[in-house]
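Visitor: Sequence first, then the predicted structure:
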Amino acid sequence: MKIKAPSQLQKKIIITLGILLVARLGIFIPLPGIDHDTWNNHLTQNGLLNFLNLFAGGGFTTIGIFALGIVPYINASIVIQLLTKVIPKLENLQKEEGELGRQQINQITRYITVLWAILQSLGITFWLKPYVFNWNIYFILDCILTLTTGSIIIMWFSEVITEYGIGNGASLLIFQNIVSGLPKTLQNYQINFNNSANIISLFILTIFFLFILISTITIQEGKRKISIVSAKQLSKTSKLSPQSYIPLKINQGGVMPIIFASAAIALPPYLLQATNNSILQRILVLFIPSSLLYLPLYCLLIISFSYFYSSLILNPIDIAKNLKKMGASIPGIRPGIDTTKYLNYILNKLTFLGAIFLFIIALIPPCISIITNNKSFQGFGATSLLILVGVAIDTAKQIQTYIISQQYDNMME
């Protein structure tokens, strides 16, 4: 019997699943010399560490060799995005040098990842000091070297998945880490079906969960189509082609604004516990979850990060210049400065709407907890759901595109 060889798509899926499995196993290989029981008790009481633990897939619980996960690589990518806007040489590499320029930027990103991993592992090492059996220079070096090496391996895994597998490697590693934490989250839900109040709570949770899921998909895929027309089109017909448009997403920054806003809002409670300064404590108390300024600050952070990421991803000046080069324009809008102003106006409105949506989604889990009087419902984090939906949609699109291209190649043959 002849065994059919796996297709190219099957090979990509096997490579992706294999790397994700190895990356997951590495989290459960703990660093020696640490009192893990005491550390776990401390972790449950620290909001900031719990937030970081979400993206590490529980790596901070075990302090495994892959505890840092993909976080240093993501931070390095963000730093490069910022530097590209500030340093003309990097901007020139990205825009003018083509593939060679992108490779050089990727190499710089790797160097920053290593530096970031060293700094982050150093901070974790000193954070672990009260929970280490034998604190000395050998433990410090061993911990820094192990965590940094683990982060470099994860970075390499993400690049291998992106190049030889299916989907974006960094996104899939975060996706895996969040999914791995769902069973533990569901253990907190104790629903007694003999109690009508618990059944109502479960019904409310299901309705809100479906609402979040549907609205998240709608907003993630929502676009504002800005029609464009070229001189060539006008010479042939007076009608605009429905396929000629600039797609502007409602939520340009994706999940990044809410991720950074959630991380920033988790700092005041942590700093409140860490400081003994009475003046600083009075200020920090104003921004803890039970205070009046907590929600306004959270909303302001989400809006600020949304505008920041929108400015990184899309530059109306560049779009206006490219349209002018192509001999295209927006109907009713003059090329040049007027086009830039118009695109800025549209982008500002879309960014504000996307930021408000993120804020509303972030508020739903606490609201469910208040309505049902069940604090465990806060486990369904908006950040996690947004990431899961976004990564799932992007990966599914890549698979669909690859299948269509394979069918096209077979037809051509």
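Guide: Sure, I can see it. Residues are numbered from 1 along each chain as shown.

Visitor: For the rest of this, base every contact and every neighbour count on C-alpha atoms.
Guide: Fine.

Visitor: I'd like to know how far the residue lying closest to Lys95 once chain neighbours are set aside sits from Ile108.
Guide: In this structure, Lys95 finds its nearest non-sequential neighbour in Gly101, 7.9 Å apart by C-alpha to C-alpha, 6 or more residues apart in numbering. For Gly101, the distance to Ile108 (C-alpha to C-alpha, to the nearest Å) stands at 11 Å.

Visitor: A further structure is provided below for comparison with the first:
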Amino acid sequence: MLSAFANAFKTPELRRKMLFVLGILVLFRLGSTVPAPGINVPNVQRCVDLASSGDNSSLFALINVFSGGALLQLTVFALGIMPYITASIILQLLVVVIPRLEALKKEGQSGQAKITQYTRYLTLGLAVLQATGIVALARSGQLFGGIDCGALLYNEDSILSFLLIVLTMVAGTSMIMWFGELITDRGVGNGMSLLIFTQVVATFPGAMWQIRQQNGWTTFTIVCLVGLVVVAGVIFIEQAQRRIPVQYAKRMVGRRMFGGSSTYIPLKVNQAGIIPVIFASSLMYLPALAAQFNQDKPWAQWINDNFVRGDHPLYMATFVVLIVFFAYFYVSITFNPEEIADNMKKYGGFIPGIRAGRPTQDYLAYVLSRITAPGATYLALISLIPMIAVAVLGASQNFPFGGTTILIIVGVGLDTVKQIESQLQQRNYEGFLR
């Protein structure tokens, strides 16, 4: 692997791309440490320290992971990549519902460019809403769950100061989108995925060291060993797939013979990826968000007791049910057995032992349903690991080995390494995974 890494830097074009990506990521992390104008940095830092050292569970703990800790620091890039992720997911769902968007998707590259433009507009709209909510919570002192550290904004009563902070955070989101597109066009790998990877990895060392400080070296060592096992299991499942064989019949086109080849349809065990976990986490935070603005209501107290801390059994059970539901839902809208069966029939393809047409569609739907069950169970178990750690070890809420953290690190890492490997193989070098 080290020789493959050296070969990647020996290739001028690949070296230039990798250094370009590294430079963008450095700028990205720099923007995540620069506070927005009008933020009382000493008071904010005092609140962050108290929230991380105590048992307080921040309402925005998940989003803070995606922002690399920038959200609770109220920096220029405080919103991170979350508005773009949410907008992309919404557009993917709307493509199935709105005929106009479905027609654009079928137009190819031009239609996809139009959908991308809609995603940008929706991202900015969501960024305005999220920035306004976050700054409003900081202004009222509720951003850190009621911890009193003094005023978080210098001019709390000034509307202009409020709007300036919101505008700065929205501009930071626009800059992040531009960074992601630059990496995709001129670098290696998917730009948005690498930005998410960078923000998640940025919180990893701090979370590990916090476990060491709270629980000692013995627990720290056990967590590291368990983490290695979890990472190995995630890699195994992420690479696992069911290959459905497909045979193409021979046919004459003019004077030439086509077809007669064999291939397969790869169905991943985790066909939905990390999307169900993000969907479920977002929904689980909606009741807590509503309760945050209605602290004096009885139902708000019930929500605070049962749906704020991740170690509560009712929270865990609801979280698992939502992940399984969204896994089946997302797979059903992204994988269309009817369309695949029609395309196979059109080009003379068939699954051995299965008739073309409706029987092929039913068979693909049956296999997809069976393979989604272990995939959804796997996502639920991985997502429960940090919650179990909180309940058993008393570890921090941002337990590093589990949930969205480990899925993003492993998933994006594998995809990026595969892309580098494919470019190395084009130049007759051995890849990383050989």
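Guide: Alright, I've got the coordinates. On a predicted model such as this, the values are computed, not experimentally measured, just so you know.

Visitor: Walking through the second structure, point out its strands one by one.
Guide: Here the second structure has its strands, by DSSP state E, at 241-248, 251-253, 256-258, 262-268, 349-350.

Visitor: Packed most tightly, which of those strands would that be?
Guide: Of the strands of the second structure, the one with the most neighbours on average (mean count of other C-alpha atoms under 10 Å) is strand 349-350, at a mean of 21.

Visitor: which residue lines up with Trp116 of the first structure in the second structure?
Guide: Correspondence of Trp116 of the first structure to the second structure, assessed by TM-score structural alignment: Leu126.

Visitor: Count the neighbours of its match for me.
Guide: Neighbour count of Leu126 of the second structure, defined by other C-alpha atoms under 10 Å: 18.

Visitor: do the same with the one 5 residues further on
Guide: When neighbours are defined as other C-alpha under 10 Å, Ala131 of the second structure has 24 of them.

Visitor: quick one: it from Arg243 of the second structure, how far?
Guide: Per C-alpha to C-alpha, Ala131 of the second structure is found 45 Å from Arg243 of the second structure.

Visitor: what does Leu152 of the second structure give?
Guide: Using C-alpha to C-alpha, Leu152 of the second structure is found at 55 Å from Arg243 of the second structure.

Visitor: for Gly357 of the second structure, same thing?
Guide: Gly357 of the second structure is 19 Å from Arg243 of the second structure, by C-alpha to C-alpha.

Visitor: now Gly38 of the second structure
Guide: Where Arg243 of the second structure is concerned, Gly38 of the second structure sits at a distance of 56 Å (C-alpha to C-alpha).

Visitor: can you pull the contacts of Ile15 of the first structure?
Guide: Applying C-alpha atoms under 8 Å, 6 or more residues apart in numbering to Ile15 of the first structure gives the contacts 161, 164-165.

Visitor: ignore the last one, Ile237 of the second structure
Guide: Ile237 of the second structure neighbours (C-alpha under 8 Å, 6+ apart): 269-270.

Visitor: re earlier: pull the contacting residues for the match of Trp116 of the first structure.
Guide: 83, 87.

Visitor: ditto for Met326 of the first structure
Guide: By C-alpha under 8 Å, 6+ apart, the contact set of Met326 of the first structure is Ser230.

Visitor: Lys11 of the first structure versus Tyr402 of the first structure, what's the distance?
Guide: Separation of Tyr402 of the first structure from Lys11 of the first structure (C-alpha to C-alpha) stands at 13 Å.

Visitor: All the helices of the stretch 301-434 of the second structure, in order from the start?
Guide: Counting by DSSP state H, counting those that start in this stretch, the stretch 301-434 of the second structure has helices at residues 313-334, 337-346, 358-393, 403-426.

Visitor: quick one: which of those helices is nearest Ala87 of the second structure?
Guide: helix 313-334 (15.3 Å; C-alpha to C-alpha).

Visitor: That closest one - contacts with which helices or strands?
Guide: helix 275-292, helix 358-393 (3 or more C-alpha pairs under 8 Å, 6 or more residues apart in numbering; DSSP states H and E).

Visitor: need the ones you listed in a markdown table with mean neighbour count, can you?
Guide: As requested, these are exported to a markdown table (neighbours: other C-alpha atoms under 10 Å):
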| stretch | mean neighbour count |
| --- | --- |
| helix 275-292 | 18 |
| helix 358-393 | 18 |
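
Visitor: mind putting those in JSON lines, distance to Lys10 of the second structure included?
Guide: Formatted as JSON lines, these follow (distance: least, C-alpha to C-alpha, whole Å):
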{"stretch": "helix 275-292", "distance to Lys10 of the second structure": "37"}
{"stretch": "helix 358-393", "distance to Lys10 of the second structure": "38"}
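
Visitor: I'd like the distance between the residue mapped onto Met82 of the second structure from the first structure and Leu292 of the first structure.
Guide: Using TM-score structural alignment as the criterion, Met82 of the second structure maps onto Val71 of the first structure. Distance of Val71 of the first structure to Leu292 of the first structure, given as C-alpha to C-alpha: 32 Å.

Visitor: more crowded one of those two?
Guide: Comparing Val71 of the first structure with Leu292 by other C-alpha under 10 Å, the one with more neighbours is Val71, at 22 against 12.

Visitor: Tell me who's in contact with the more buried one.
Guide: 55-56.

Visitor: what's the burial count for Trp209 of the second structure?
Guide: 14.

Visitor: do the same with Ser422 of the second structure
Guide: Neighbourhood size, Ser422 of the second structure [other C-alpha under 10 Å]: 16.

Visitor: Alignment lookup: it to the first structure.
Guide: Match for Ser422 of the second structure (TM-score structural alignment): Thr401.

Visitor: Can you give me the distance of its match to Ser278 of the first structure?
Guide: Per C-alpha to C-alpha, Thr401 of the first structure is found 58 Å from Ser278 of the first structure.

Visitor: So Gln378 of the first structure sits against Ser369, correct?
Guide: Yes - judged on C-alpha atoms under 8 Å, Gln378 of the first structure makes contact with Ser369 at a distance of 6.4 Å.
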